[in-house]
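Enquirer: Output the structure for:
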Amino acid sequence: MLAAILAGGRSSRMGRDKASLCLGNQTLLEFMESKIRQSGLDRIIICRNDPGCLRDLIPGLGPIGAIYTLRQHYAGSGVLIVPVDMPLLTSHTLCELWRAGTGKQSAVHARQSYLPLYLQLDEPTCETLDRIVKEDHSNKSLGFFLSAIGAQQLVLEDADREFANVNTPKDWEDIQKLLPA
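Expert: Next up, the predicted model:
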């Protein structure tokens, strides 16, 4: 079972690398890795421009660039794609997305957010992704891609708070207050 953590963003509003923010004695990246392992996924790929990580083949495309790179290495696989900056996500929610996606053999994300998402890197999905990435004038947003492949939305009741992400120092301050000590 494969998971990928998207940790290669510019972090421009934060002013520093979000993946290296500290939560107790762990970085946010280590914290999210631990959360994914708690959900039962044992193979984790880090999408990030660092040694030992999966680097975007086409930099500057955001999540689509990371997914395109995953496609080049793991075509035919199902992958749970998790952003590094959502520390309130629960392992239960990650399991629900994984179960829904593998059960439907389809792309599935929560109604509340495009990420995290389960993505089946099958041939039709990869062809759509290739077209979007390679066409000069195409919309390269994650939402456009998910719409193009017919991704399904999973209704997760009482989970809205989990999808809060860390974009600014104020977000980080607020989210830390909600995390267990």
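Enquirer: hey, let's count contacts and neighbours off CA atoms from now on
Expert: Will do.
Enquirer: For my notes, confirm Glu127 occurs in a strand.
Expert: No - secondary structure of Glu127 (DSSP: H, G, I helix; E, B strand; the rest coil): helix, not part of a strand.
Enquirer: to compare against the first, here's another:
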Amino acid sequence: MVGSNVSSSFSSILLAGGRSSRMGKDKALLHFGSENLLDYMQAKLSELGCHDIIVSRNQPGFVSDTIPDQGPLSGLHACLPHCQFTKVLVVPVDMPALTAETLLPLLNNQASASYYQDCALPCVLTNSKELQTDIEQQLSGPNGRRSVFALLQRFNAQALSCQNESQLVNTNTPEQWSQVCQIQGQTQEWMHES
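Expert: Model (predicted):
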């Protein structure tokens, strides 16, 4: 099990609450191999050794945004109070190429927050009242900086170099999805569904 290579216990927030407007379909429900992307990414986090996975998704059975339509920061705001551990790995549902080898350096980094240079997600944050308050202020203020990257800057996150940047590709469009499926050797049956 890869989880034995993680230096401490951690929670994971899986961001799966986006509108998927560029994809034209709910990205979390796209088929990746024999399962949907949401289940695939949850399994990947479990294999990494995470026993506390909180899914940000505006559907019954998941954690819904309390401040809607504000992007990933809104998902973080809703999920952070549910995390059991101080160290929190934040992963978007639309990065199926991520591997444990790419996530481990973030998890084992000693900085209070870390991410890969030029890519705000995935990232690791230290859950605290200060972090939660900062996010709430950014979401509720008229001049709030509502990006994950701005949050990482405010908390002096350490930018790491990624050894395999191709794993950091978001699949926001059908073309990007097709490319990732082709690279990963997966079928694209979803394109033919109604």
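Enquirer: what ranges do the strands span in structure 1?
Expert: With DSSP state E as the criterion, structure 1 has strands at 2-6, 22-23, 26-27, 43-47, 78-83, 108-110, 117-120, 152-154.
Enquirer: Trp172 of structure 1 is nearest to which of those strands?
Expert: Proximity to Trp172 of structure 1 (Cα to Cα) singles out strand 22-23 among the strands of structure 1, at 10.2 Å.
Enquirer: Could you tell me where the closest one falls in structure 2?
Expert: Counterpart in structure 2 of strand 22-23 of structure 1, with TM-score structural alignment as the criterion, is residues 31-32.
Enquirer: Have a look at how far, on average, the matching stretch is from structure 1.
Expert: Comparison of stretch 31-32 of structure 2 with structure 1 after fitting gives an average deviation of 0.8 Å (mean Cα distance after the TM-score superposition for structure 1).
Enquirer: would you list the strands of structure 1 in JSON lines and tack on mean neighbour count and distance to Asp171 of structure 1?
Expert: What follows is the strands of structure 1, written out as JSON lines (neighbours: other Cα atoms under 10 Å; distance: least, Cα to Cα, whole Å):
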{"stretch": "strand 2-6", "mean neighbour count": "22", "distance to Asp171 of structure 1": "18"}
{"stretch": "strand 22-23", "mean neighbour count": "14", "distance to Asp171 of structure 1": "14"}
{"stretch": "strand 26-27", "mean neighbour count": "14", "distance to Asp171 of structure 1": "16"}
{"stretch": "strand 43-47", "mean neighbour count": "19", "distance to Asp171 of structure 1": "23"}
{"stretch": "strand 78-83", "mean neighbour count": "25", "distance to Asp171 of structure 1": "15"}
{"stretch": "strand 108-110", "mean neighbour count": "26", "distance to Asp171 of structure 1": "21"}
{"stretch": "strand 117-120", "mean neighbour count": "26", "distance to Asp171 of structure 1": "22"}
{"stretch": "strand 152-154", "mean neighbour count": "18", "distance to Asp171 of structure 1": "25"}
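Enquirer: Reformat these as JSON lines; add distance to Ile67 of structure 1.
Expert: As requested, the strands of structure 1 are arranged in JSON lines below (distance: least, Cα to Cα, whole Å):
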{"stretch": "strand 2-6", "distance to Ile67 of structure 1": "9"}
{"stretch": "strand 22-23", "distance to Ile67 of structure 1": "26"}
{"stretch": "strand 26-27", "distance to Ile67 of structure 1": "23"}
{"stretch": "strand 43-47", "distance to Ile67 of structure 1": "9"}
{"stretch": "strand 78-83", "distance to Ile67 of structure 1": "8"}
{"stretch": "strand 108-110", "distance to Ile67 of structure 1": "14"}
{"stretch": "strand 117-120", "distance to Ile67 of structure 1": "9"}
{"stretch": "strand 152-154", "distance to Ile67 of structure 1": "17"}
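Enquirer: closest to Arg55 of structure 1 out of the ones you listed?
Expert: When these are compared for distance to Arg55 of structure 1 using Cα to Cα, the nearest one is strand 43-47, at 6.0 Å.
Enquirer: Structure 2: matching residues for that closest one?
Expert: Residues 52-56 of structure 2 are matched to strand 43-47 of structure 1 when aligned by TM-score structural alignment.
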